[in-house]
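Undergrad: Got a predicted structure here, sequence first:
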Amino acid sequence: MIYSENEILQYIDENDVKFVKLTFCDLKGRLKNISILSSELAVTFESGVRIAAKKISGFEAADGKDLFLFPDAQTMTVLPWRPQQGRVIRMFCYIRYKDGAPFEGDGRYFLKKAMKAAVSAGYCFRFGTSCEFTLFKYDENGLPTKIPHDNAGYCDTAPDDKGENIRRDVCLTLEQMGIHPVSSRHESGCGQHEIDFNASSALKAADTFLSFKSAVKSVAETHGVHASFMPKPLRTDCGNGMHISFNIFPDSDFLEERTSSSSDDLKSAAAGIMEHIRDFTLFTNSTVNSYARLGEFTAPRDILWAADEGSQLIRMNPDSDETPVELRAADCVCNPYFVFGLMIYAALEGMTAKSQLAEENESKGRLPATLEEAADCAESSGFIGKYIPEKILGTLVSCSRNEWKEYSAAFDKEAFEDQKYFYSL
């Protein structure tokens, strides 16, 4: 259900809501929030809540200016894992300067601009996601270990699959939040699981993805296990990816018939993404650890497409009416707002230029091999420079290069990655 601001204030009065979580992403996609008392929400809708920008990764780009969170009433949901007495609700926020101007590093604002560009060109995009994570045991001191929760494999059943009840509780929790997963299963890796979501508008799909991550982390903790979205938590096992599928509809037909765009448009859109994927790999794969996953098992390395399932970058699935194009490179620690937005812009450029898709399984190059290479590609890209504000790109590139230098200087690189990513991502 979508609420207005006044309806939310009424809901608070009638449902014993005591706290409101104002949620947003840093530049790299890590979820952040500030809690306020529900009695402060009416003022917050009007004036926002100030955040210390310099303490948030990537928000140094605000150059010391104050930033304010403004909740989006349409994203209100109750957090089911919090107490039912003194309830907690959550809303995603837009980020603005004191004068009301949007902050350039606000991913939700970036994605809304991309969606408007698509509508102006006569198109509407719908995105679906398939998201992987791994469950690990805690030690006797309550700290996460690198011991997987089980040793089951793809689509195995209980008792080998020890995460069945956890996935069930995640899905039921999401349903209580108004989010409806399509399916869930044990994946190929030890302790690895996947939950899939139907296609929706780009902004809703990005919000759903972040809500899903919060639900997984919270539910796993109640079951006494640690959930990790780290792209490659185990060197000898499958990594955790996010497959992003999409379809494109002519905007004039979308509400009436949902007639998807022509096959030629979809092929040109896929060609546009393939042409620019090296430019925005820094956004789809934003950590040092991300590049340990690419090229391993079925995670893609070569820039090619194919119809059958495999290790291709893009799968063109003509049998899917919902989402016939699937990008398989991204992982679950990305900022989905920037990733979906850049996918839209790349697809639009491909369709405008009527770009031709290469032959099936014909490689058009390789994805960057390291975070440093990905930063170089983004910094020198005319495509990225066209859509990502200069100071935001400069901040992200600088942050990524510093991360790469820290990793390169580390004596025990695996320990560095565990400390940097395993406990928090």
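TA: Yes, it's here.
Undergrad: use CA for all of it now, contacts and neighbours both
TA: Will do.
Undergrad: and D331, what does it touch?
TA: D331 is in contact with 231, 240-243, 284-285, 290, counting by C-alpha atoms under 8 Å, 6 or more residues apart in numbering.
Undergrad: do the same with E359
TA: By C-alpha under 8 Å, 6+ apart, E359 lies in contact with nothing.
Undergrad: measure it to I273 for me?
TA: In this structure, E359 lies at 15 Å from I273, with C-alpha to C-alpha, to the nearest Å as the measure.
Undergrad: Also E14?
TA: As judged by C-alpha to C-alpha, E14 and I273 stand 48 Å apart.
Undergrad: for the protein, which strand is longest?
TA: strand 123-138 (DSSP state E).
Undergrad: Off-centre distance for that strand?
TA: Chain-centre distance of strand 123-138: 7 Å, with C-alpha atoms, centre = their mean, to the nearest Å.
Undergrad: then this one, side by side with the first:
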Amino acid sequence: MDLSQFPTIRVAACDLNGQMRGKRLPGSYGATLEDGSMRMPLSSLNVDLWGADIEDSPLVFDSGDADGVLLPTDRGPVPMPWLDNPSALVPMWMYREDGNPFNGDPRHALAAIDARFAAKGWQVMAATELEFTLVDDRGQALAHPPHPAHGRALAGEAILSVRQIDAFDAFFTDLYAGAAAMGIPAQAAISESGIGQFEINLNHQPLLRAADDAWLFKALVKGVARKHGVAATFMAKPFEDDAGNGLHVHFSVMDREGRNIFDNGGPEGTALLRHAVAGCIRAMPASTLVFAPHLNSYTRLVPGAHAPTGAAWAYENRTVAIRVPGGSPAARRIEHRTAGGDINPYLMLAVVTGAALEGIEAQMEAPAPISGNAYEVEGLPQLAADMASAIDAFAADEVIARIFPPRIIDNLCQTKRQEMARFGTIPPELHWQTYLEAV
């Protein structure tokens, strides 16, 4: 893409909360992005939801808030169809002055997991299912969106309703056109169980590309919604008495010959699949901070409310946290169903696939698969019940320490403690004003 054709461009890297941090530049700057002249403080990827520096952060106080070097990722520039004026976004990631990756960058954390698979001659293929809710945020309280035909607020659930999808046809037409322009492989869209809630599946891609697509798609959904007079949010729980937003990931692993290492020709899958499942189960409680990174996230994690809180697995069973879907053996894969829609895609995919690799390398043995309703099974290892517990578990777990570098672990814990303290000064009924578009 010739960036000089655009009056302005954006360059942005992903911070720990999944937000874009970067700059607006003249299009003529596009030719200079590869030379390392684009710089930002290393601490800019470790700010809280409001964009404030983390108190006592060593990135600020020990290093003098040193600059890092932003370089384009291999994702390449993409148009920004939600803006009124033509522009392009160039996804970037952060390096240190000496040319080494900055190990506080979430995308580098995922790249390190991807490299561990590549060292074995394997490639992870991943796909995400993203749920979001359209809302009316013009008042003092969040409200359900108006129906495009008559303007009255939506008042009822419409699970798998083609009529509701078609009511928002203009929005979805622009959304799919934007996804195509950005190279995001958007697939099926459905009306979900929440009021004004929808889900869109993205097609399987190599691991880093899948994370890039999810990150960019969240920005696209929010931007297109605004052009249609509503807001879109991936908050885990926009409304206390309605369904929450989840983000499921499906992944398989291919060898050098293009064979799926989880496929044994039958429905049960290989021993490698079961080792990967065991790793995911082992890491799940300590991974809660990644799956539920905000105070609002924990209002979704209620036992029996279609958000799995127990670390269990099964074949073709949607009540479990880890499902092995049926279908063709060649497509045998793991579906991880725990994360909320408010996650950072890079951290989420890193902890899921990193845990699977830990299970494979240690040849962990999975427990017996669950039969029946997993919500009724007692004694399962549980996700952390609140953010304070999640922070403590994430900071102390030995498997998490093998998946993420110390900088990511320390920064994320510091960030979440600071956010908890600030939210403590804000009335709970107003928390949505911070979360609405930030996540």
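TA: Received, thanks. The structure displayed is predicted, hence computed values, not measured ones.
Undergrad: Among the contacts of D331 of the first structure, which lie within strands?
TA: Within those, residues falling in strands by DSSP E are 242-243.
Undergrad: Can you pick out the most distant pair from the contacts of D331 of the first structure?
TA: Taking C-alpha to C-alpha, the two most distant members of the contacts of D331 of the first structure are H243 and S290; they sit 14.1 Å apart.
Undergrad: Which one of those two is surrounded by more residues?
TA: Neighbours of H243 of the first structure and S290, each counted by other C-alpha atoms under 10 Å, are more numerous for S290; the result is 27 against 21.
Undergrad: Looking at the alignment, what corresponds to the more buried one in the second structure?
TA: Under the alignment by TM-score structural alignment, S290 of the first structure pairs with S297 in the second structure.
Undergrad: my read: E360 of the first structure touches L304, true?
TA: Yes - taking contact to mean C-alpha atoms under 8 Å, the distance of 7.2 Å between E360 of the first structure and L304 places them in contact.
Undergrad: Between these two, which is the more surrounded one?
TA: When E360 of the first structure and L304 are compared on other C-alpha under 10 Å, the one with more neighbours turns out to be L304, at 23 against 13.
Undergrad: Now that one: closest residue in space that isn't a chain neighbour?
TA: In this structure, L304 of the first structure finds its nearest non-sequential neighbour in S363, 4.7 Å apart by C-alpha to C-alpha, 6 or more residues apart in numbering.
Undergrad: Show me where the second structure has its helices.
TA: Taking DSSP state H, the helices of the second structure run over residues 58-61, 106-119, 162-167, 169-182, 207-227, 271-283, 288-291, 345-361, 387-396, 398-403, 406-423, 432-438.
Undergrad: Onto which residues of the first structure does the fifth one map?
TA: The reference is to helix 207-227 of the second structure. Residues 202-222 of the first structure are where helix 207-227 of the second structure aligns, with TM-score structural alignment as the criterion.
Undergrad: same thing with stretch 22-35 of the second structure?
TA: For stretch 22-35 of the second structure, the aligned range in the first structure is residues 33-46, judged by TM-score structural alignment.
Undergrad: swap in stretch 340-359 of the second structure?
TA: For stretch 340-359 of the second structure, the aligned range in the first structure is residues 331-350, judged by TM-score structural alignment.
Undergrad: do the same with stretch 395-412 of the second structure
TA: Following TM-score structural alignment, the aligned partner range for stretch 395-412 of the second structure in the first structure is 379-396.
Undergrad: Tell me which residues are up against the matching stretch.
TA: Counting by C-alpha under 8 Å, 6+ apart, the neighbours of stretch 379-396 of the first structure from elsewhere in the structure are 27-28, 58, 60-61, 104-105, 276, 279-280, 342, 378, 397.
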